[in-house]
Each structure stands twice: as structure tokens, then as C-alpha cells.
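Peer 1: quick one, structure for this:
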Amino acid sequence: MTQTSADIATLSFEEALRQLEHIVQALEQGNVPLEKSIEMYERGAQLRAHCDRLLKQAEEKVEKIQLGGDGRAAGTTPLDPES
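Peer 2: Have a look, this model is predicted:
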């Protein structure tokens, strides 16, 4: 947990999620001093926001494959989360 909030932006989704899970586990155990708990909570909030941003970016990149009459991919369209 020595990384700064600026370093969070460089984390992959998987690493950010791993760190967030570690923070949650430590806080759930309840044996972390109050000041350290506050620091961990703040970092967890930053990690969650980073994961949310990465998921949104990935969602925007996902495309549906349209199949042509012969069953082959005929093109793509942007993902429509409502359908």
C-alpha cells in the first residue's frame, strides 16, 4: 500500500481489484488502527473509482458481431447496453 494515488492510474484492473480486495479484508477484520483505517478507506475509494473507469472504457470497446446470411461475421455495431 505504498503507492500514491497518482500511481493508481497506472494499475491494471486486476491489480487494482486485488489491492481493493486486500483493503476490504483488512478493514473487515477490524484490527486496523483508526488512522490507518481511514487511509485504507480513502485508497480503497480511489481504487474503486479507477476500476469503475476501466470497466466503463472496456464496456465502450465491446462490440456486437452481426452475422450475415451465411453465418459469418458481417460487421460490428457498438454495444447497446439496453438490448
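
Peer 1: C-alpha from now on. contacts and neighbour counts both.
Peer 2: Fine.

Peer 1: for the residue most central in space within the chain, which non-adjacent residue is closest in space?
Peer 2: By CA atoms, centre = their mean, the chain has its centre lying nearest to Cys51, at 2.1 Å. Distances taken as CA to CA, 6 or more residues apart in numbering place Phe13 nearest to Cys51, at 5.8 Å, with adjacent residues excluded.

Peer 1: for that neighbour, give me its contacts.
Peer 2: Residues in contact with Phe13 (CA atoms under 8 Å, 6 or more residues apart in numbering) are 50-51, 54.

Peer 1: let's see this one next to it:
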Amino acid sequence: MSENAKVDVSGYSFEKAVAELESIVARLERGDVALDDSIAIYERGEALKKHCEALLSAAESRIEKIRLDRAAKPQGTEPLDGQ
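Peer 2: Okay, the predicted model is just below:
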């Protein structure tokens, strides 16, 4: 595995992780990467994908919808999915 593939992505912002993931996809689609390097960057892409999914899941859990009373005045919040 290349040194680049070993770099921890846990501190990456969502935007940085997506940008690097897009770069990896473009390199793999071009097909000009050696097999060993392809495997290494694919593994890095998997790590980036999992990190993005975790960030999205955390963001979704923070989204709340506002509850309104009969007069349409805000009365508090509740989870977006109603749980």
C-alpha cells in the first residue's frame, strides 16, 4: 500500500474527503494506474467513502424540524425522522 493510502482521513472535512474521492475515481476511470497502485487508491477511496457516510449520518442526526402549535407558533423541535 502506498504511503498516501495509509494517511488517516478521520480529520478530513466532508468537502475535502469528497474532492479526494472524486480525484481517485477519475484516476481509476482513466485506467492509467498500475494494478498495485489501483488497489491502494481503491482502498483509500473506500476509507474516504466510509468517512463521508459517517459525516452525513452525523449531520442527519442533528437536523431537527420545528413543531408548531395550532396558531403556527414554534413550540420546540423534534428529530426530523420523528424518532
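
Peer 1: how close are the two chains, by TM-score?
Peer 2: The TM-score (TM-score structural alignment, normalised by the length of structure 1) is 0.85; 81 aligned residues with a CA RMSD of 2.1 Å.

Peer 1: quick revisit: closest to Glu63 of structure 1 among the contacts of Phe13 of structure 1?
Peer 2: Using CA to CA, Leu54 is the member of the contacts of Phe13 of structure 1 that sits closest to Glu63 of structure 1, with 16.2 Å.

Peer 1: contact partners for that closest one?
Peer 2: Per CA under 8 Å, 6+ apart, neighbours of Leu54 of structure 1: Phe13.

Peer 1: surely it is in a helix?
Peer 2: Yes - under DSSP: H, G, I helix; E, B strand; the rest coil, Leu54 of structure 1 sits within a helix.

Peer 1: mind checking how far it is from Leu67 of structure 1?
Peer 2: 28 Å (CA to CA, to the nearest Å).

Peer 1: which one is Ile63 of structure 2 nearest to, not counting chain neighbours?
Peer 2: Ile63 of structure 2's closest residue in space is Leu80 (CA to CA, 6+ apart), at 6.0 Å.

Peer 1: my guess is that neighbour contacts Ala59. True?
Peer 2: No - Leu80 of structure 2 is not in contact with Ala59 according to CA atoms under 8 Å; the separation is 11.3 Å.

Peer 1: neighbour-wise, which of these two wins?
Peer 2: Set Leu80 of structure 2 next to Ala59 and count neighbours by other CA atoms under 10 Å: Leu80 wins out with 13 against 10.

Peer 1: what's the nearest residue to Val25 of structure 2 if we skip its chain neighbours?
Peer 2: Nearest residue to Val25 of structure 2, sequence neighbours excluded (CA to CA, 6+ apart): Gly45, at 7.9 Å.
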